[in-house]
Each structure stands twice: as structure tokens, then as C-alpha cells.
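Engineer: Have a look at this prediction, sequence included:
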Amino acid sequence: MSTVIEQAVRARLVAPAPRMDTVPATLRYDSEDPFAVRMAFPAPATLEGVEAVWAFGRELLADGVDQPAGLGDVRVAPFGYDRTVVELHAPEGVAVLHVRTAELRRFLRRTRHLVPAGDEHRFLDLEHDLHQLLRDAC
């Protein structure tokens, strides 16, 4: 049974000429995909005018609030006393966001209450996933 946690956050876009002071975003965690978190941005907050969703590891976010983490498209690092920097790298460019660390820690606490760190594998339905994979291969 899937259980989903969603939390709205406000992120400050670091840009030479920002279009908006803060960018609304929604953090989302689904127990059916226990290793990942998603960060969604509504259409008005994106250059393309369509909702953008970034998926990345929950562990990456958890590590990044305390120390620099990530080598790929998503990088997370502490910034000052109460902010965390989230960098989103895409072919079109890089978005650098400042998010309040307390909001990220609150979200992570809620996810760990649902699926404790280290127990993610217990929430995977490998038999169902294998069945879907084999069904799609035929």
C-alpha cells in the first residue's frame, strides 16, 4: 500500500535577474519508491511554462543538508546557518536554489517515520516489478 508525503517549500532562485522572489516547490515521497524523493515546480515557476519534476535519492538530500553531496544532475550542500543549496543541472543550464534547512529536515524526518533509513528494501515489491518487466518484454 502506497503512502505519500508531500510538503510545500519556498526556494529562492539564485539568478542575476530572477523572475520571481521565491519559487514554490513541492517535496514528495512515496513509500512505493522508497529510495527517491521528488521536487516539483509548478508551470509558472519554469522557463518552459510546464511543471518540472526532479527525482533524486533521499539519501542524497539527507547527506546534503550536512555536507556537500552529489556528483551528477542534482547536488546538495549546506549554505550558511539555515540554508541548503540545491543545484539542478540540465542541458539547458543550472538552477541554483536556496531552501531553508529546517524545512528539508522536517520533510526527511517525516519520510523516515514512514520508511526508516536502511529499511527501504522492505518496501519494494520485487515480485510485482519482475512480473511487470517480464510482461512488458513479451
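Structural biologist: Received, thanks.

Engineer: alpha carbons only for contacts and neighbour counts from here, please
Structural biologist: Will do.

Engineer: contact partners of the helix or strand where residue 97 lies?
Structural biologist: Assigned by DSSP states H and E, residue 97 falls within strand 93-100. With contact meaning C-alpha atoms under 8 Å, 6 or more residues apart in numbering, strand 93-100 is reached by 9-15, 79, 82-89.

Engineer: Below is structure B, check it against A:
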Amino acid sequence: MSTVIEQAVEARLIASDPRVQIVPAMLGYDREDPFAVRMVFPAPATLEGVEVSWAFARELLEAGLETSAGMGDVRVRPYGFDRTVLEFHAAEGTAMVHIRTSELRRFLKRTQLLVPVGQEHHYLDLDEDLTELLRDAC
């Protein structure tokens, strides 16, 4: 069984320009980092022309499907019947994308089959993480 889940999603980039731009994006989940999900935007979809990856809590994505969630760099909230808004805040500005809520639910269901909610701590390798932390401190 693979320990990594990737799912392509269609993101609608919301900008001050009235046109809605469709950008490809990839949601990712790795059992070795059980609390986090990643969203990757390919180089052509970014202002800088380089791939951009955001990591945030799986719990934040789950909560944001039902109500506004997040106070930091990533915020998630429901929008309309079957859309969810993800906001990514950086020094360069804010990017807002709409994604079908059904796609996010399907992705989260797959992550929960791999690592059930509340069981994440069983998938952490604290000894390895501590060794790596101490190696960098020396």
C-alpha cells in the first residue's frame, strides 16, 4: 500500500480581473507527515514562474468545508453549493482559489483511509525526527 496520496484538482483562481482563470493544482498527503496536506501549483500557474507548494493542516481543510477556518497563511471556507475557497497569504500578496467541495471531500476520505483522524501520532517517527533536529543543532 502506498503511503502517499496525490490528487489533481481544478482550481479557479479568483483575481481582480473579472475573468476566472482555471489553474491545475495537485493535492498531496504523505503518511510520514500525517497532520499535513500539501497543495502544489505548477510553474505556469504562478506569478514567479516557479512551482509553489503550500503545506497546511489536514484538520484545517476538513474544518473549512463546513465553516470559515484558519487565521494564518492559509484560510479555508465554504462558498456556495459545491465550492470551497482556499486563501493563501504571502508577503507578495494573497491568492484565492475555488475548488469543488466534492473533490476535497474525496481527497480527505482517501487520506482518512490511509491515516484515520485521531490516529496520526501512530505514524510519527519521533526518534528519527529528534535525531534530525539534534543533528542540525550541532
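Structural biologist: Nice, thanks for sending it over. Nothing here was measured: the structure is a model prediction, and the numbers come from that model.

Engineer: Do you know the score for how well these two fit?
Structural biologist: For this chain pair, the superposition-based TM-score is 0.95 by TM-score structural alignment, normalised by the length of the first structure; 138 aligned residues with a C-alpha RMSD of 1.6 Å.

Engineer: returning to what we had before: so which bits of the strand holding residue 97 of the first structure are buried?
Structural biologist: For strand 93-100 of the first structure, the neighbour count (16 or more other C-alpha atoms under 10 Å) marks 96, 97, 98, 99, 100 as buried.

Engineer: So which of the contacts of strand 93-100 of the first structure is surrounded by the most neighbours?
Structural biologist: Neighbour tally across the contacts of strand 93-100 of the first structure (other C-alpha atoms under 10 Å): the maximum, 26 neighbours, falls on residue 84.

Engineer: Now that residue: closest residue in space that isn't a chain neighbour?
Structural biologist: residue 78 (4.4 Å; C-alpha to C-alpha, 6 or more residues apart in numbering).

Engineer: count of residues packed around the one you found?
Structural biologist: The burial count for residue 78 of the first structure: 21, using other C-alpha under 10 Å.

Engineer: I'd guess it is in a helix, am I close?
Structural biologist: No - counting by DSSP: H, G, I helix; E, B strand; the rest coil, residue 78 of the first structure is not part of a helix but strand.

Engineer: now for it: what does it line up with in the second structure?
Structural biologist: Residue 78 of the first structure maps onto residue 78 in the second structure, with residues paired by TM-score structural alignment.

Engineer: Contacts only, for that match.
Structural biologist: Residues near residue 78 of the second structure by C-alpha under 8 Å, 6+ apart: 64, 65, 66, 67, 68, 84, 85, 101.
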